[in-house]
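Visitor: Pasting the sequence and the predicted coordinates here, then a few questions.
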Amino acid sequence: MVYTGVLTKMQTEFLEPIQYYLVFDNDFIHVNQLLNKTIGIKRVGYQCLSCGLDRPIFRQGFCKSCFFDKPVAGDWIMRPELSTAHLGKEDRDLEYEKKVQLQPHIVYLANSSNVKVGVTRKTQVPTRWIDQGAHEAIEIVEVPNRYLAGITEVALKDHVADKTNWRKMLKNDIEDVDLIEWRSNLKVFIPEEVTDYFVENNSETHLAFPVEQYPIKPKSLNLEKMPNYAGILKGIKGQYLIFEDDTVFNIRSNEGIVVELNV
């Protein structure tokens, strides 16, 4: 069967294992049901996630014009410490920025390839951890806006990683650690204005991914260089499809590309 649509990050359900869905305008695919089946992926065009035009994707699913103009791609998205809505200061669209920035945010520790610190809106827990391929995670602080979460992340980055090694994550080259102990040890580095928001009593969240075979030497599929690919699906972790020949395909980094999926 052939499905055609624009790639957006897979929707998920927090079950054991995680359930994954690819959602197109007129169809959706329960990706877990495709394990051990051959999937063909063909690039047929582009569709900017903002303007909807058939333009080459620049970053984050947006064409170049939208990436530099639209509030959904502001610098504060990737660097929350740059948020200014709590001061009433506009970056690109103050109303949008207030809507997103002035809501509860979580600073967390996640263990995917290593222990890392991150920021997400409270409503995105545990989705954010699933998207990162973390097998365990825990909240450190819960704050009322994105700025406070951002300055906390910056303060902690000197003492814990803030990036995931995607190859190690996909190879399942991980070890269990005591995130409660990590959180306790990092408490002294939290900015003074955030200390009252420290989360004292909660437990680790554990996540299980539908993977039957981990890649030994993961090689990333680039649809710009190889617009047509087919392989047997052996797993799903984070936002990656894992194939039998060690090819891995990051759905999130290919948002905005229009594909034909032959399943």
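Guide: Here it is on my side, so go on.
Visitor: can we go C-alpha only for contacts and neighbour counts from here?
Guide: Noted.
Visitor: Where do the strands of the stretch 151-263 of the chain begin and end?
Guide: With DSSP state E, counting those that start in this stretch as the criterion, the stretch 151-263 of the chain has strands at 205-206, 219-220, 228-237, 240-243, 247-250, 257-262.
Visitor: Could you single out the most deeply buried of those strands?
Guide: Among the strands of the stretch 151-263 of the chain, strand 240-243 has the highest mean neighbour count (mean count of other C-alpha atoms under 10 Å), at a mean of 24.
Visitor: how far away is residue 171 from residue 251?
Guide: 17 Å (C-alpha to C-alpha, to the nearest Å).
Visitor: nope, residue 9 is what I was after
Guide: Following C-alpha to C-alpha, the distance that separates residue 9 from residue 251 is 6 Å.
Visitor: can you give me the helices for this protein?
Guide: Remark: helices assigned in the chain by DSSP state H are 64-69, 75-78, 94-101, 127-131, 146-156, 166-171, 179-186.
Visitor: about what we covered before: looking at the strands of the stretch 151-263 of the chain, spot the one closest to residue 167.
Guide: Closest approach to residue 167 among the strands of the stretch 151-263 of the chain (C-alpha to C-alpha): strand 219-220, 8.7 Å.
Visitor: And for that closest one, what's in contact with it?
Guide: With C-alpha atoms under 8 Å, 6 or more residues apart in numbering as the test, strand 219-220 has contacts from 246, 247, 248, 249, 250.
Visitor: Put this next to the first one:
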Amino acid sequence: MEYQGVLKKMPTENGDQIQYYLDMKTDFLNMNQLLNRDITMSFVTYECLNCHREREIYRQGFCKSCFFETPNAGEWIMRPELSTAHLDIEDRDLAYEKSVQLQPHIVYLANSSNVKVGVTRKTQVPTRWIDQGAHEAIEIVEVPNRYLAGITEVALKEHVADKTNWRKMLKNDVEDENLTDWRQKLRSYIPEEAQEYFIENNTETQLHFPVKQYPEKPKSLNIKKTGSYSGKLVGIKGQYLIFEDNTVFNVRANEGLVVGIKID
């Protein structure tokens, strides 16, 4: 079976085991069904996720001009504390920014390689945690806009990590943590503007990834450099495909690349 399409973040479904899908334009692959199968992946070309032109990808699946123009790549995406839609101030497209920023947001704790703080729209729970490879997570604050979530994250990351060690996450070199205790320890550091939105009573969410074999020494695949790669798929965690020979491939980090996929 052979497929070709532009890489985008894999959609997921949470359940007893997380289900992963890969959109190949004319085909929608359930990646869980490909575990223990040999896969060959080949780099073909580029396709910007915004303008859909054959242009080299700059960042986040966008060509360079789109990255600096599309509202989907505004700086507030990565730095929520820079959100200004609640002030009626435009960055690139106020209507779009209001649609995203002025909705409920969650500040959460997730444990993937370590306990970290993060921000996501409420509608993206638990998708955001899955994408980060977290095996457990908990909401700590639910606020009405992205700005409040952003300033809360900035305050809390003075006391807890805000990054994931991807190698440690993929090796499954993690320890269970009591996130309820962590939430209580961090409560006093929440900014005054967000204190009323603290979540008193909820429980951890546990997530289970389809991995048959974790890599001992993960080797990141650069498909643009190698041109092609063949290996047996043995797991999926976060947005990474894990292969038997310790090779790992970050689908999200390669958004905008057009690839061919052959399944033996």
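Guide: Ah, there it is. None of these values were measured; they are calculated from a predicted model.
Visitor: TM between them?
Guide: Here the TM-score for the pair of chains, by TM-score structural alignment, normalised by the length of the first structure, is 0.99; 263 aligned residues with a C-alpha RMSD of 0.4 Å.
Visitor: For the corresponding residue of the first structure for residue 69 of the second structure, which residues are in contact?
Guide: Using TM-score structural alignment as the criterion, residue 69 of the second structure maps onto residue 69 of the first structure. Applying C-alpha under 8 Å, 6+ apart, one finds that residue 69 of the first structure lies in contact with residue 92.
Visitor: swap in residue 80 of the first structure?
Guide: Taking C-alpha under 8 Å, 6+ apart, we find residue 80 of the first structure in contact with 119, 146, 147, 149, 150, 151.
Visitor: Swap in 6 Å and give it another go.
Guide: For residue 80 of the first structure, the contacting residues are 146, 147, 150, by C-alpha atoms under 6 Å, 6 or more residues apart in numbering.
Visitor: got it, and residue 260 of the second structure?
Guide: Counted by C-alpha under 6 Å, 6+ apart, residue 260 of the second structure has contacts 3, 4, 41, 42.
Visitor: which of the residues you listed sit farthest apart?
Guide: The distance between the two most remote of the contacts of residue 260 of the second structure (C-alpha to C-alpha) is 10.4 Å, for 3 and 42.
Visitor: Could you measure from the nearest residue to residue 86 of the first structure once chain neighbours are set aside over to residue 198 of the first structure?
Guide: Excluding its sequence neighbours, the residue lying closest to residue 86 of the first structure (C-alpha to C-alpha, 6 or more residues apart in numbering) is residue 102, at 6.7 Å. Taking C-alpha to C-alpha as the measure, residue 102 of the first structure falls 18 Å from residue 198 of the first structure.
Visitor: swap in residue 149 of the first structure?
Guide: On the measure of C-alpha to C-alpha, residue 149 of the first structure and residue 198 of the first structure end up 11 Å apart.
Visitor: the more surrounded of those two?
Guide: A count of neighbours by other C-alpha atoms under 10 Å puts residue 149 above the other of residue 149 of the first structure and residue 198, at 27 against 17.
Visitor: Not counting sequence-adjacent ones, nearest residue to that one?
Guide: residue 107 (5.9 Å).
Visitor: re earlier: just put the strands of the stretch 151-263 of the first structure in TSV and tack on distance to residue 51 of the first structure.
Guide: Converted to TSV, those look like this (distance: least, C-alpha to C-alpha, whole Å):
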stretch	distance to residue 51 of the first structure
strand 205-206	37
strand 219-220	28
strand 228-237	26
strand 240-243	26
strand 247-250	23
strand 257-262	13
